[in-house]
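Participant: Structure of the sequence below:
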Amino acid sequence: MILIQAIIQPIRLSTVREALEQAGYGETMAGDATGYGRQRGQVATFRGNEYRIDLLRKVILSLIVDDDDADEVIAIIRSAAKTGTQGEIGDGKIFTIPVAEAITIG
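Facilitator: Reported below is the predicted structural model:
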């Protein structure tokens, strides 16, 4: 089993979840995240003053899949999460983590 964690733009969450559900991967968890990568935050102006916003709002989407399904799930997420035709800096990252066992509580 593989734990796939995708850190994506909040505006792409519903699109990514719908694409995963249509492909049969409906069991996902989502949570808020903040951080930055290569884009290093952004500069905003408020009442004439410039402020640097270093930590940008993101969403972290997690799901566990069989090893054989990992490449398909990654392709679905990459396709649905990108904001431009080629994708843009800040669209996110995908991490894969081996899972030895998943135990249901209850």
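
Participant: make it CA atoms for all contacts and neighbour counts henceforth
Facilitator: Fine.

Participant: Give me the distance between the residue lying farthest from the centre of the chain and residue 55.
Facilitator: Relative to the centre of the chain, and counting by Cα atoms, centre = their mean, the farthest-placed residue is residue 48 at 33.5 Å. Plainly put, residue 48 is 21 Å away from residue 55 if you go by Cα to Cα, to the nearest Å.

Participant: same check, this time on residue 67
Facilitator: Residue 67 is 33 Å from residue 55, by Cα to Cα.

Participant: Second chain to compare with the first, below:
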Amino acid sequence: MKKIEAIIRPEVFPKVREGLAVEGIDGLSITEIAGCGRQEGRTGIFRGNTYEMEFSSKLKLEMVVDNAKVQPIIDVILRDASTGEVGDGKIFIYPVEQAIRIRTKEVGAIAVE
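Facilitator: Next up is the predicted model:
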């Protein structure tokens, strides 16, 4: 099993979610985050005052899946989250040693289906 974390732009999430649903991926966690990377800060205006916005709003998607589903998920994210601009995000993949569904006590890949 693998854990996939993807940091994406909030505005591309509906398209990514639809693509994941087509691949049969229904379970994922989403966290609203803010971060900075290679994109430069933006200037904002609040009540007539300008200020620098150092961090950009992003979404972090997290899912634990069977190894066979990793590449289709990566393909969906790369296809649907890309705008071609700096700040499109990143994908991280981690090994998962074990998963246990608390309710049924199922262990392994069946626990994440």
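
Participant: counterpart of residue 100 of the first structure in the second structure?
Facilitator: Aligned by TM-score structural alignment, residue 100 of the first structure pairs with residue 97 of the second structure.

Participant: which residue ranges form the helices in the first structure?
Facilitator: 13-22, 70-81 (DSSP state H).

Participant: I'd assumed residue 39 was in contact with residue 54 of the second structure.
Facilitator: No: counting by Cα atoms under 8 Å, residue 54 of the second structure stays clear of residue 39, with 9.6 Å between them.

Participant: could you list every residue that touches the match of residue 100 of the first structure?
Facilitator: residue 1 (Cα atoms under 8 Å, 6 or more residues apart in numbering).

Participant: And the longest strand seen in the second structure against the first structure, how far off on average?
Facilitator: Ranked by residue count and defined by DSSP state E, the top strand of the second structure is strand 56-65. By mean Cα distance after the TM-score superposition for the first structure, the fitted strand 56-65 of the second structure averages 0.9 Å away from its aligned residues in the first structure.

Participant: Helix 13-22 and that strand, what's the angle between them?
Facilitator: 10 degrees (axes from the mean of the first three to the mean of the last three Cα atoms, to 10 degrees).

Participant: Please enumerate residues in contact with strand 56-65 of the second structure?
Facilitator: 1-10, 13, 27-36, 41, 96, 109, 112-113.

Participant: Can you select the buried ones among those residues for me in PyMOL?
Facilitator: Restricted to buried positions by 16 or more other Cα atoms under 10 Å, the PyMOL selection for the contacts of strand 56-65 of the second structure reads:
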select buried, resi 1+2+3+4+5+6+7+8+9+13+109+112
